[in-house]
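In: Fold the following and give me the result.
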Amino acid sequence: MTVTLKDFYADWCGPCKTQDPILEDIQEDWGDRFQVEKVNVDEEQDVANEYQVRSLPTLIVENDDGVVERFVGVTQREDIEGALESAGA
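Out: Got it, this is the predicted structure:
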């Protein structure tokens, strides 16, 4: 099972900068159990539209079956880890 966390952000987004260290800590602790895909909405508008991203930051956890969970706004570590576990990471 492949688990991916898509991080939709923009360089001008203040809350995105708050989200980054939380994601980095999880990546450090979880290692290869999931992949992170950073999506800059200014450069990849088509991907943002495909996932109907309207606010930043938006985090989407998905696995081989599709989207497991979506978070809008700065999301705490516990919530993200719970979604990753649900997805099978």
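In: Please count neighbours and contacts with C-alpha atoms only from this point.
Out: OK.
In: Residues contacting the biggest helix by length in the chain from elsewhere in the structure, which ones?
Out: Taking residue count as the measure and DSSP state H as the definition, the longest helix of the chain comes out as helix 14-30. Helix 14-30 is contacted by residues 9-10, 56-57, 73-77, 81 when judged by Cα atoms under 8 Å, 6 or more residues apart in numbering.
In: cutoff 7 Å now
Out: With Cα atoms under 7 Å, 6 or more residues apart in numbering as the test, helix 14-30 has contacts from 9, 56-57, 74-75, 77.
In: burial measure for Met77, as a count.
Out: No Met there; residue 77 is Arg. Summarising burial for Arg77: neighbours were counted as other Cα atoms under 10 Å, giving 14.
In: and this one, so I can compare the two:
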Amino acid sequence: MEYKFTKDNFETEVLKSDKLVLIDFYADWCGPCRTMGPVVDQIAKDYEGKVKVGKINVDEEQEIAAQFGIRSIPCFVFMKDGEVADHVVGAVPSDELTYRIDELTKAA
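Out: Purely as a prediction, here's the structure:
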């Protein structure tokens, strides 16, 4: 399941999550973001129950995007125990994201 993170649920769903969280910072007008959409959807399915995968629309949630210093999208932020554990900027192959997920969950 893919989540939609907003300022209303960010603390509960991301900061207090007991699982690794992958946040996809995106915008509807962004071509590379649209390219990565199906990749993120598949990762959400593949890691169901192990990793919380969700999206943040930078146009709708400007405060959160600013808090994380998002300047380029797509930007993928990996959160572990309420802290940024890793991040990737730009459209990347799915195995780049899954490698980082596997490394971060293995270290748990």
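In: for the contacts of helix 14-30 of structure 1, which one is nearest Asp32 of structure 1?
Out: Minimum separation from Asp32 of structure 1 among the contacts of helix 14-30 of structure 1 (Cα to Cα) is found for Arg77, which lies at 17.1 Å.
In: Spatially, and excluding backbone neighbours, which residue is closest to the equivalent of that closest one over in structure 2.
Out: Under the alignment by TM-score structural alignment, Arg77 of structure 1 pairs with Ser94 in structure 2. Counting by Cα to Cα, 6 or more residues apart in numbering, Ser94 of structure 2 lies nearest to Val39, which is 6.1 Å off, once chain neighbours are set aside.
In: sorry, back to before: average offset between the longest helix of structure 1 and structure 2?
Out: Once fitted to structure 2, helix 14-30 of structure 1 is off its aligned match by 1.0 Å on average (mean Cα distance after the TM-score superposition for structure 1).
In: residues in structure 2 aligned with that helix?
Out: Applying TM-score structural alignment, one finds that helix 14-30 of structure 1 aligns to the residue range 31-47 of structure 2.
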